[in-house]
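In: Sharing a model that was predicted from the sequence below.
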Amino acid sequence: MKPTTKKSTAKLNAAIAPAIRNFKPPEDLTVAEWADRHRRLSPENSAESGPWRTSRTPYLREPMEAFTDPKIRKIVMVAASQVGKSELELNIIGYIIDQDPGSILFVQPSLDDARKFSRLRIAPMIRDSKVLRAKVSDVKSKDSGNTILQKSFPGGMLTITGSNSASALASTPARYILGDERDRWAVSAGAEGDPWALAEARQATFYNAKAVEVSTPTIKGASNIESSYYLGTQERWCHQCPECGEYGEITFDRVHFEHTVAKVRGKKAYKIVGPITWCCPSCGCIVPEEKMRKQPAKWIAENPAAYDEGVRSFWLNAFSSPWTPWEKIALKFLQAKDDPQKLKVVYNTLLGELWEDRGDIADEDTMLARREDYGTNADGSPVEVPEGVLVLTCGVDTQDNRLEYEVVGHGFYGETWGIKKGYIMGKPDTDEVWQQLDDVIDHVYRFNDGKGLRISITCVDSGGHYTQEVYTRCRERKNKRVFAIKGKGGDGIPFVTPPSKVPIKDNKRITCWLYTLGVDAGKETIMSSLKVQEAGPKYCHFPIHESCGYDTYYFNGLLSERLELTQTKRGNQWHWVKIPGHNRNEALDCRNYANAGLKIIDPDMFAVERRLKNVQETPQTKPAQRRKPKPAARNYFDEW
C-alpha cells in the first residue's frame, strides 16, 4: 500500500467533496440574517438596489424568522402592495436554495404570472446573489436542466406554476409550498378542485414541511387569505404612542388630515393642508406622521394560542411602508372616494383592508352604532314600544330547524321601529314551536305609560320543506290574522297582491289563504329606508337593549344583499344577490314580511292614533234646518 501524500489526499477530497456537500447542515442563520448577509436587491426591481437591509423594513423580520422556527409549519401574510411581501418570499426561496435545500412549489395565480415572476424577480435575484448564482445554473447554459418554470439546485428543485395548472399541483412532491397573491388564484385547478388543497397534499410525506401564503386582501367574505389569517396568530404591526406608551395599529380611520378641493377643467383637484396625524386609540393624543415613523413598533397577536398549532399570521397596511408617505395614501383615497371600483383598489392595495361593496348602504358597525335606547320602565325593564309606534306586525321566516321572527312597529309615513328579533328552535311540524310563536303573537307590547299594542298581522313564509305544515298552522290561526305568504322574485312584481285560496294536502275542501309577495320590491323599500339618516318619514329605528336581539348577526343578515345588473338571455336585468361573507338573509326576509303585513291590512293611521290617545271622534252633523211652518188650513170665512 502506497503511503498517503498531500497530493493524493487533495485528490480524494476533491472527488468526494461534491457528494458530501449536500450533507452539510445549514448555518445557524434565520432568513433575515441570511438576507442581510447574502441578498442583493436588483436595480431593475428596486429603487434602493444593493445589499438587503432588514432594518429598512423591520416589520418583515419576524415573518422571516418564523420560517426558521421549528414550531411553525405555516406563515400567512396579508399585506398592502409595495410593502415588501414579494421580497419576503424571495428571501425565503434564497434561504432554502442556499441553506436548507428541498423541493419548492411556488404557485402564482396563473402560468403567465409564473413566467413573468420567474423572469423579472427570481432570475435577477439569482444573478445578483453570489451564493445563489453558484448553485443555480442559468437557463441559457448548456445542459443546465433549468427552464423558466423549473430551477434545479443541489438538494432540490424550484417549480414555479400557476393555480390553474392541475398537473403541476397534483404531481409534484414538495417540502416547501409558497403561494403568492392567494386571493387571485383560480377557484379550481381545472376540474381537480381547490388549488391550495392540491398543493398541500404534495407535502404529505415531509415531516418538516413548511407553507407560506401571501396576498393582498380583496373582498370581505370571499377572501381566501382572510380565512387563513384567522386560523393563525392574527398579528398586527403596532406602534408605540409617544404620550401614553401604549401600542396601537395605524389604520386609516385613526389618521386625520384636512384638505381643500378645487375644480380644474371640470375635475376635482385635492390638496392636503397641514400635517397628517394619527390619533392614539388609548389616550386620544394626536401625533404627527414624522414622529410616529420614529416610534418603536412590534407585532401584537390577537390569537397567540395559534402559535402552538404552528400557524403565524400577519396583517400589514401601507402606513408602515418606508416608501409610501401618508399624504399619498390620503390623496389616493380622496381621488377614489366617489368611484367604488377605484376605492376598492385603494382599500386593498394601500389601506390593506378588505372591500365590502354595499353601494351607499351602511355596514354592520354603522348600524350597531345607530341603535337607540327606547327608555326604561319604572321597574327598570326596557320599554318595549316607543312613542310614535301605531301598529305592530310580525314577519316569520321558516327554516328546517327553527322559526325566525321579527316584530316591527310602524308609524306615520313609513317610519319603523324594530321591537323584537328572535328565534324559536325546533322543527316547524311540532306543536311546541307554534305554541311559542303564539306567545309572541298574543303578547301585549307596552308603551312607557302602560298602554299596550298587540300584533295586528303575522306573515309566515311557506317556502321550504314545511309548506303544508305552515298552511295548516296558519289556517288554525286565521282569527289572529296569521297568514301564509310566498315570496316571488323578479322585477315589476307588485309587493302585495290579493290572496288566493290554496288546498291543504290536496284536499280542496280544506284551504288556506296565501299571499304572494314581490320580495324584490320589498327589499328595495327596505334598502331605501336604511339610507335615511334622520328620524322621521321612512327612518328605521333599532333598539340597543340586548334582549331585543338586534346584534351583529341581525345586521349582517339585514344588509346581506345588494342590487346588481346581470346579463341574461333577455338582456341586462337587475337582481338581488348576496354580498360575499353574508350567508344568512333571514333578518332581511323577516323585515320584508313584516312590512308586507302592514301593506296587507292598510290601516288608517290617523284613526289608530286617535284611539291610542282616547280621542273621541265627534261625528260631524249637519246643522238643524229650520222647518218651514205648515200653511194653515184655508178658512174661507177668514178670507172675507
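Out: Received it, and whenever you're ready, just let me know what you need.
In: use CA for all of it now, contacts and neighbours both
Out: Will do.
In: what's the next secondary structure element after the helix or strand containing C394?
Out: According to DSSP states H and E, C394 maps onto strand 391-399. Using DSSP H and E, the next helix or strand after strand 391-399 towards the C-terminus is strand 402-410.
In: List the buried residues in the helix or strand just after that next one.
Out: Beyond strand 402-410 on the C-terminal side, the first helix or strand identified by DSSP H and E is strand 416-425. Within strand 416-425, the residues that count as buried by 16 or more other Cα atoms under 10 Å are T416, W417, G418, I419, K420, K421, G422, Y423, I424.
In: Could you find the residue nearest the spatial middle of this structure?
Out: By Cα atoms, centre = their mean, the chain has its centre lying nearest to K220, at 2.9 Å.
In: Can you tell me, leaving aside adjacent residues, what's nearest to that residue?
Out: Leaving aside its chain neighbours, K220 sits nearest to L354 (5.1 Å; criterion: Cα to Cα, 6 or more residues apart in numbering).
In: what number of residues lie near the one you found?
Out: 19 (other Cα atoms under 10 Å).
In: Verify the stated contact: it with V346.
Out: No. Look at L354 against V346 with Cα atoms under 8 Å: they stay out of range, at 10.2 Å.
In: Can you give me every residue that contacts D180?
Out: D180 is in contact with S86, F106, V107, Q108, P109, E213, V214, S215, counting by Cα atoms under 8 Å, 6 or more residues apart in numbering.
In: with those residues in mind, which one is nearest to T54?
Out: S86 (13.8 Å; Cα to Cα).
In: quick one: the closest one from N45, how far?
Out: 11 Å (Cα to Cα, to the nearest Å).
In: quick one: which of the two has more around it?
Out: Each of S86 and N45 has its neighbours counted (other Cα under 10 Å); S86 has more, 17 against 12.
In: all strands in the stretch 201-350 of the chain, in order from the N-terminus.
Out: Taking DSSP state E, counting those that start in this stretch to define them, one finds strands in the stretch 201-350 of the chain at 210-215, 235-240, 247-249, 255-264, 267-279, 286-288, 297-301, 311-316.
In: so which of those strands is the most packed in?
Out: strand 311-316 (a mean of 27; mean count of other Cα atoms under 10 Å).
In: Which elements pack onto it?
Out: If you count contacts as 3 or more Cα pairs under 8 Å, 6 or more residues apart in numbering; DSSP states H and E, strand 311-316 packs onto strand 74-79, helix 224-229, strand 235-240.
In: Run a quick neighbour tally on G84.
Out: Considering only other Cα under 10 Å, G84 is surrounded by 15 other residues.
In: Same question for stretch 38-51: list its buried residues.
Out: For stretch 38-51, by 16+ other Cα under 10 Å, it's H38, R39, R40, L41, S42, P51.
In: SS state for I92?
Out: Classification of I92 using DSSP: H, G, I helix; E, B strand; the rest coil returns helix.
In: count of neighbours near the nearest residue to it once chain neighbours are set aside?
Out: Nearest residue to I92, sequence neighbours excluded (Cα to Cα, 6+ apart): V31, at 6.2 Å. Counted with other Cα under 10 Å, residues neighbouring V31 total 24.
In: and the comparison structure, right after this:
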Amino acid sequence: MSFLADPDDLVASVFATVLRPPPPPDLNAWAEENIVFGRESPFPGRYSRKTQPMAQRILEVLGPDHPARVVTLMGSAQVFKTTIGQIFVAGSMDLDPCDMLYVHPSHDNALRWARGKWRQMRNQSEALKRVFGGEKSRDGTDNMLYQERRDGRGSLLITGANSPASLSMITVSRQVQDDLAKWEPNAGGDPEWQADSRSASFDQAKILKLSTPLFAKTCRITRAYRAGTQERWHVPCPHCFHEQPLEWENFLPSIDPERPEAAHFTCVACGCAIEHRHKNEIVEWGEWIADNPSARQPSFHVWRAYSRARDWASIAEDWLRAQGDPHAEQTFFNDVLGLPYDRAAEAPPWEEIRDRANASDLERGRVPVGGLLMVAGVDCQGDRVEVHVKAMGEGLRRWTVDYLVIPHHIATVEAQAELDKVLMQTWPDSFGRRRALDMLAIDGNAYTRDVFMWAKKHPWTKVIVVRGAKSDLAPPLALVKNERKADGAVQKTQKRFFNVGVSGLKSALYEHLKRQDPLARGYCAYPKGLGDEFFRQLTAEVRVIQKDRWGVPQAFWRVDHDRNEVLDTENYAEAAAIRCGWYTRLPEEWERLRLELERLEEQPQPDLFDPAAPLAGAIPAHPAAPAPDPAPAPPPSFFRPRESGGWFNRD
C-alpha cells in the first residue's frame, strides 16, 4: 500500500485553495469588525447593525453583488448619511479595491471632510491603517485629497463639484456624491452630470448620492429620491402592531406649545398614541417598504424621528421656534424633517397690500410702536437715489416709515450731501422722541466706486455696502472679506461689504406679506398714502423654474413690472437690520431696548416755591387760544424728495 500522495492531485488542491474566489464583500460585517466610533460620536464604541438597523439594507445594496447602480439616501441632518458614505468607501477600499471618487459641493467642503471625519475614521480603523498606512503622508500617493492604497491596487480622489477640472480626465467605478442638494453649475456645466459620466464606462458602477434636501422643484437629491424606489422605514404600532412610517403630518397635530414633551405619533389603524418611550423598540423592529417598488434604483428617506440621538420633544420645540419665520421653517424642513421646502414664488395681489395700508392708522414719517431698530435700504439708479426707511421690531415685524427719492446720480455732490442728511435725519415716534437710523445699507452692485467713496466717509458700524447674490443657496447676509479690483489685485473690504441672499429674502417677504394679524410673526405694515406705484414695485417679481442648457431645473426671479426699486430697497433695509441683530436678538434684549426707547419722556415737576409756577387746580385768567388748523397735506405721491421745494414728480 502506498502512502505517497499523487503530485498532480496535490498541486491541483493547492491551486484550488489559492485561487478560490474570496467571499462576496459584506459591508455590514466589515463595518462591525473595523469601525469604532470615538468620543465625538453620540454613541462611541464599535459599530453594530443592531443599533443602526436602517443602515443594513442600504449597505447591502451598495455591495458589488447587488444590481443597483445608483443608490440615493435623502434625510435630515445628523442621521448617519455621511457615515454610510464613509463605510462604503472604507469597506470597498479594503475588501474590493478600486479607484473611487468622493465629491463635495466645494473644494473647501472637501478639505474639511478629509481633515475631519475621514481622517478620524482612518486613524481609528486598523483595517484602514493597513490599507493606507499610518497618519503621516508618505509621498504624493497619500496626501489630503488623493489617497492611494499602499499596494497601488486602488485610490480615493476627494474633490469639490465647483471645479470642472477635478471632474474630468478620470475614470472610477465607484463614487459618493455628498451634499448633492448644494451642488451648483460650474464653469464646465452641470457637475452632477460630470460626476455621473466618470463612471459611465463601468456596467457594475456604484454611485451613492447623499444629501439633506433644500428647495422643492430644484432640489437634486429630491429628484434622485423620487426617481428611485422611495423606501421609508415602517415601524410596528406598539399597541396593534400595524406597520406604518413615522410622518410629520401625523406628528404635527399633537404639538402643544405648553407641553412640547408630550408630542407623539398616532397609529393610523387603532388610533393609539405612539410615544417617544416606544421609539427604540419599534425602530429596531422596523423595515424598509417602497412607495415606488417598480423603480430600478433604490432610494431611501430617513429623518430625525428615527434617530436614537434626539428625542421627539426636540422636534416639537424646534418647530415652535421656527413657525412663522420662512428662513427658520426652511431650516426645520431640511435639517429636521429631511424634506424639501417650498419657497413662496409670488406676493399677494398688490391691491390687497395697498388697501390694508390705506385702512391702517399708520402715519407716513412717524415711527410706529414696536419699531425698535431704524434702518434704511438705498438703491442707486442712473438719475436718482431711492431710500427706503424701515422700522424693525421683535418677531420679525417690520414697518415702512418713509420712502425718499434724491433726484441726482450717486456720483454728484448733491446726491451725497442728501444721503448725509438722511444719516443725520430723525423721525418722531409716539413717545416724544426723535429716532435716527441705526444702520444704512446701500447697493454697491452698480456705480461701485462712487458708492464706496461715499460709504467710506461714514463708520462701517453705520453704513454698509451690499450686493445681491442671486444663488438660491446664498445666506441672507455674508461678509465679503476680500474683493478683487479691476486690475486683478485683491483688497480687504474692512467689514463693510456684504453679499445679500436676495432670493431667500424675497421669498420670505412674500410669505410675510400674507400675514393679516398685526401681532403675527413677520407682519409687514405700510402707512397710508404711498400710492399704487409703491405697491406695484414691492410685488414686481415672480420666482419661476426653468431648465438650464444642461436640462437641470433652476430658479430665477422674473420682473413682471417695469420697476422694482421698492422691492430691492426693502431687501437692502432687511440686510441692514440683520447686521443690527434683527434675526438673533433674544427676547430679553428686545425688552431692554423697548424699555429704553418706548416710554414717555418724563416732564419736569414744577417747583412748589416758584412764584411763576401755576398752582394746582388754578383757573387760568384767559382761556387757551384754539389750536390753528393743520397745514394742508401734500398731494398723494409715492415719492418724497430729499430737497426743499415741494414734491418730486418722477415723470
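Out: That came through, no problem. This structure is a prediction, so every number in the text was calculated from the model and none was measured.
In: Would you confirm that the residue nearest to the centre of structure 1 contacts N348?
Out: No. In this structure, K220 of structure 1 is not within contact of N348 by Cα under 8 Å, at 10.4 Å.
In: What's T161 of structure 1 aligned with over in structure 2?
Out: Mapped onto structure 2 by TM-score structural alignment, T161 of structure 1 lines up with T159.
In: Quick check: its match vs V176 of structure 2, distance?
Out: From T159 of structure 2 over to V176 of structure 2 (counting by Cα to Cα), the distance is 11 Å.
In: what sits in contact with each of those two?
Out: With Cα under 8 Å, 6+ apart, T159 of structure 2 and V176 have common neighbours L101, Y102, V103.
In: quick one: contacts for R122 of structure 2?
Out: Per Cα under 8 Å, 6+ apart, neighbours of R122 of structure 2: L128, K129, E135.
In: Mind telling me what it corresponds to in structure 1?
Out: So, by TM-score structural alignment, R122 of structure 2 is matched to I126.
In: Please report the distance of that match from Y95 of structure 1.
Out: Taken as Cα to Cα, the span from I126 of structure 1 to Y95 of structure 1 is 11 Å.
In: ditto for T218 of structure 1
Out: 29 Å.
In: residues touching R73 of structure 1, list them.
Out: Neighbours of R73 of structure 1 in contact, by Cα under 8 Å, 6+ apart: F67, N208, A209, K210, A211, G310, V311.
In: For these, which ones persist in structure 2?
Out: Retained in structure 2: N208, A209, K210, A211, V311, out of the contacts of R73 of structure 1 (criterion both residues aligned by TM-score structural alignment, their matches' Cα atoms under 8 Å).
In: nearest to P58 of structure 1, of those residues?
Out: V311 (20.4 Å).
In: So that closest one is in contact with Y230, correct?
Out: No. The criterion here is Cα under 8 Å, and V311 of structure 1 misses it with Y230 at 9.9 Å.
In: Tell me the one of the contacts of D180 of structure 1 nearest A191 of structure 1?
Out: Nearest member of those to A191 of structure 1, counting by Cα to Cα, is P109, at 16.2 Å.
In: which residues touch the alignment partner in structure 2 of that closest one?
Out: Aligned by TM-score structural alignment, P109 of structure 1 pairs with P105 of structure 2. Contacts for P105 of structure 2 were tallied using Cα under 8 Å, 6+ apart; they are G160, A161, N162, D178, D179, L180, K182, W183, E184.
In: The closest residue to the second one other than its chain neighbours and I87 of structure 2: what is the separation?
Out: Ranked by Cα to Cα, 6+ apart and with sequence neighbours excluded, the top spatial neighbour of A161 of structure 2 is P105, at 5.0 Å. With the distance defined as Cα to Cα, P105 of structure 2 ends up 20 Å from I87 of structure 2.
In: can you check Q491 of structure 2 too?
Out: For Q491 of structure 2 relative to I87 of structure 2 (Cα to Cα), the value is 43 Å.
In: More neighbours: which of the two?
Out: Ranked by neighbour count (other Cα under 10 Å), Q491 of structure 2 and I87 place I87 first, with 19 against 11.
In: what does the more buried one align to in structure 1?
Out: Under TM-score structural alignment, I87 of structure 2 pairs with N91 in structure 1.
In: Pull the contacting residues for that match.
Out: By Cα under 8 Å, 6+ apart, the neighbours of N91 of structure 1 are V31, A32, A35, R39, M64.
In: What is the burial count for the third one?
Out: Just to be clear, that refers to A35 of structure 1. A35 of structure 1, neighbours per other Cα under 10 Å, totals 25.
In: What range does the helix or strand hosting it cover in structure 2?
Out: Using DSSP H and E, A35 of structure 1 falls within helix 31-38. Per TM-score structural alignment, the counterpart of helix 31-38 of structure 1 in structure 2 is residues 27-34.
In: And the matching stretch against structure 1, how far off on average?
Out: Following superposition, stretch 27-34 of structure 2 is found to deviate from structure 1 by 1.1 Å on average (mean Cα distance after the TM-score superposition for structure 1).
In: how distant is that stretch from the center of its chain?
Out: 35 Å (Cα atoms, centre = their mean, to the nearest Å).
In: ok, how many other residues are close to the residue lying closest to L563 of structure 1 once chain neighbours are set aside?
Out: Counting by Cα to Cα, 6+ apart, L563 of structure 1 lies nearest to W576, which is 4.5 Å off, once chain neighbours are set aside. Residues lying near W576 of structure 1 (other Cα under 10 Å) number 19.
In: Assess the claim that W576 of structure 1 and T566 are in contact.
Out: No. Applying Cα under 8 Å as the test, W576 of structure 1 and T566 come out as separate, 9.8 Å apart.
In: Which positions in stretch 127-145 of structure 1 come out as buried?
Out: R127, D128, S129, V131, L132, R133, V136, S137, D138, V139.
In: For those, work out which two are farthest apart.
Out: Maximum distance among the buried residues of stretch 127-145 of structure 1 (Cα to Cα): 16.9 Å, for V131 and V139.
In: got a list of contacts for stretch 137-146 of structure 1?
Out: With Cα under 8 Å, 6+ apart as the criterion, stretch 137-146 of structure 1 contacts T147, I148, K151, S152, F153.
In: now stretch 284-302 of structure 2
Out: Counting by Cα under 8 Å, 6+ apart, 50-51, 53-54, 61, 68-76, 79, 224-236, 243, 338 sit against stretch 284-302 of structure 2.
In: So how do I select the buried members of those in ChimeraX?
Out: This is the ChimeraX syntax for the buried subset of those, where burial follows 16+ other Cα under 10 Å:
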select :53,54,61,68,69,70,71,72,73,74,75,76,79,224,225,226,227,228,229,230,231,232,233,234,235,236,243,338
